[in-house]
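Participant: mind looking at a prediction? Sequence and model below.
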Amino acid sequence: METIVLGVEPRVIKKNEAEKLRKSGLVPAVVYHKGEETVAVSIQELALTKLVHSAESHIIDLQFPDGKLKRSFIKEVQFHPVTDRIIHADFQLFSADEIVEMVVPVSVSGESVGVEKGGKLQIIMHSLTLKGKPTDMPEHFVIDITALDLAHSIHVREIPMTNYPGLTIMDEPDAPVITVLATRKEVEAAAEVAS
C-alpha cells in the first residue's frame, strides 16, 4: 500500500472556527489513537479531496509543522449533503503491529461468463471493511469474476482470502458484492427457450 505525506496544522476548537477554515480552503479534522488524546487539526481541502476520491486506499503520514510524521489512515470522512465537499475527516493513528479495521475499495479482474452472455456487471459494494495489520492492507481488494454467470452474485462469504493472509472481511457474510444482471434481451430469450 502506498504511503502519502499530508501536511496538517494544529487548530483550536472554538465557535465558528470550522466554517472559517472551510472558507479558506481548509478542512477541519481530528487525529486519534486509543489511549492518547485526540488532536484537532486542519488540512488543505484540495490535497484531502484528491486522496479521498482516489481509487486506492493509502497509509497517510501526517506531517505536523514541527516536522514530526504520524502514521495513520482515514477512518471517516463527512461530506456536505448538497455540495458534496468534504467538511470533516477523522484520521486514526496506528502502530505497525496493531490490528485495525480499514475500508478498502473493491476492483475486479477477469472477464465474467455472464457478461460474455450479454449480462451487465454491477458492483454493489464498492468497498469492503477489512480487519488486520495496516501494513497488510491492499490498495484495493481484487475479486476475480471469471466464473460469475448471468443472474448470479458473489457474496462476501464466497470471496477467497488466499491472496490476503492475515486479513478478515468484516462486512455481512450474506451481502452481495458483485452481480451480473440479466438484460431484458437475455430474460426474453430465456422465456422463449422455456416455452
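Facilitator: Everything's here; your move. A quick note: this is a predicted structure, and the numbers were derived from the prediction, not measured.
Participant: could you use CA atoms for every contact and neighbour count after this?
Facilitator: Noted.
Participant: Val39 reaches Tyr32, doesn't it?
Facilitator: Yes: Val39 lies in contact with Tyr32 (CA atoms under 8 Å); the separation is 6.5 Å.
Participant: these two: which is more packed in?
Facilitator: Per other CA atoms under 10 Å, whichever of Val39 and Tyr32 has more neighbours is Tyr32, with 17 against 14.
Participant: distance of that one relative to Glu19?
Facilitator: 22 Å (CA to CA, to the nearest Å).
Participant: equivalent analysis for Val77, please.
Facilitator: From Val77 to Glu19 the distance is 16 Å (CA to CA).
Participant: before we go on, here's another structure to hold up against the first:
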Amino acid sequence: MNKIAIDPIEVQFGLVHDCIRACVYADHIHQVPNKKDAWLSIMDMCYSDAIMSWNTIFGTNSQETHWKKLAAALPVPKQSQLKPFDKAMIIDYLNISDGEWNEYYKRMVDFRNHRLAHFQHTIIEQEPPNITWALHSAYLYREWLLSLLRAHQAAGVKMKITKTSGADMLALFKKQIEELCK
C-alpha cells in the first residue's frame, strides 16, 4: 500500500474550517424555532464537531495537529513583521484575561475528554462550554495562518493561498445552513 504524505497546512485549514463551520451551523440551528428532533440531533453533532476540531488545534500540546507543532515546523520568516502565533494573541483578540482563557481551555479539554472522546459515566453533568470563543479563536488562527503563508510567499516560497477572506467564509457557511433550514 502506498503511503501519501498529508500537507500539515491543509490539515490545519481543514480543522479550522471544520471548527468554524460546526460553530456557525450549531448556532444557527439553535436559533431555529420549533426544531424537529432531527435538527436537534444535527445541532448536537455540529456542537460535538466544534469541540473536537477545536481541541485538535488548541487542546493537548501533544497532538500532531496542535498549533504549536505547526509553528515549530513552519516558523515565521525572519524578514516578516508577523508575530508568531501564541496564547496572548487569542487572549487579546477575545478581550479576556489569562485566567478566563485557562478556565475555558480546561472546560473545552475536559468536555472533549469526559463527554465526547471517552465518555465517563461518573462525571456529574455540567453546563457544556459555550462555543463562541471556539469560533473566534479558530477564526483568528485562520487569519494568522493566511498571514503566515503570505509571509512565506513574500520570502519567495511558491504556494497557493486561498483568496477567500474570513468574512466571505463565514458568509458562505451561514448561507449554507440557512438554505438547509428553510
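Facilitator: Now that the structure is in, tell me what you want to look at. Computed from a predicted model, the values in this text were never measured in an experiment.
Participant: quantify their similarity with the TM-score.
Facilitator: After superposition, the two chains reach a TM-score (TM-score structural alignment, normalised by the length of the second structure) of 0.20; 71 aligned residues with a CA RMSD of 6.0 Å.
Participant: in space, what's closest to Thr132 of the second structure - neighbours in sequence excluded?
Facilitator: Of all residues not flanking Thr132 of the second structure in the chain, Cys23 sits nearest, at 7.4 Å (CA to CA, 6 or more residues apart in numbering).
Participant: ok, Ile178 of the first structure next?
Facilitator: Ile123 (4.5 Å).
Participant: enumerate the positions of the longest helix along the first structure that are buried.
Facilitator: Criterion DSSP state H: the longest helix present in the first structure is helix 184-194. Within helix 184-194 of the first structure, the residues scored as buried using 16 or more other CA atoms under 10 Å are Glu186.
Participant: what of stretch 70-81 of the first structure?
Facilitator: Within stretch 70-81 of the first structure, the residues scored as buried using 16+ other CA under 10 Å are Lys70, Arg71, Ser72, Phe73, Ile74.
Participant: so which of those are in strands?
Facilitator: Using DSSP state E to define strands, the subset of these located there is Lys70, Arg71, Ser72, Phe73, Ile74.
Participant: out of these, the closest to Gln44 of the first structure would be?
Facilitator: Ile74 (14.7 Å; CA to CA).
Participant: secondary structure element for the nearest residue to that closest one once chain neighbours are set aside?
Facilitator: Leaving aside its sequence neighbours, Ile74 of the first structure sits nearest to Phe91 (CA to CA, 6+ apart; 4.6 Å). Secondary structure from DSSP states H and E places Phe91 of the first structure in strand 86-93.
Participant: following that strand, which helix or strand comes up?
Facilitator: strand 100-109.
Participant: I'd like to check the angle between that following strand and strand 86-93, please.
Facilitator: With axes from the mean of the first three to the mean of the last three CA atoms, to 10 degrees defining the directions, strand 100-109 of the first structure sits at 110 degrees from strand 86-93.
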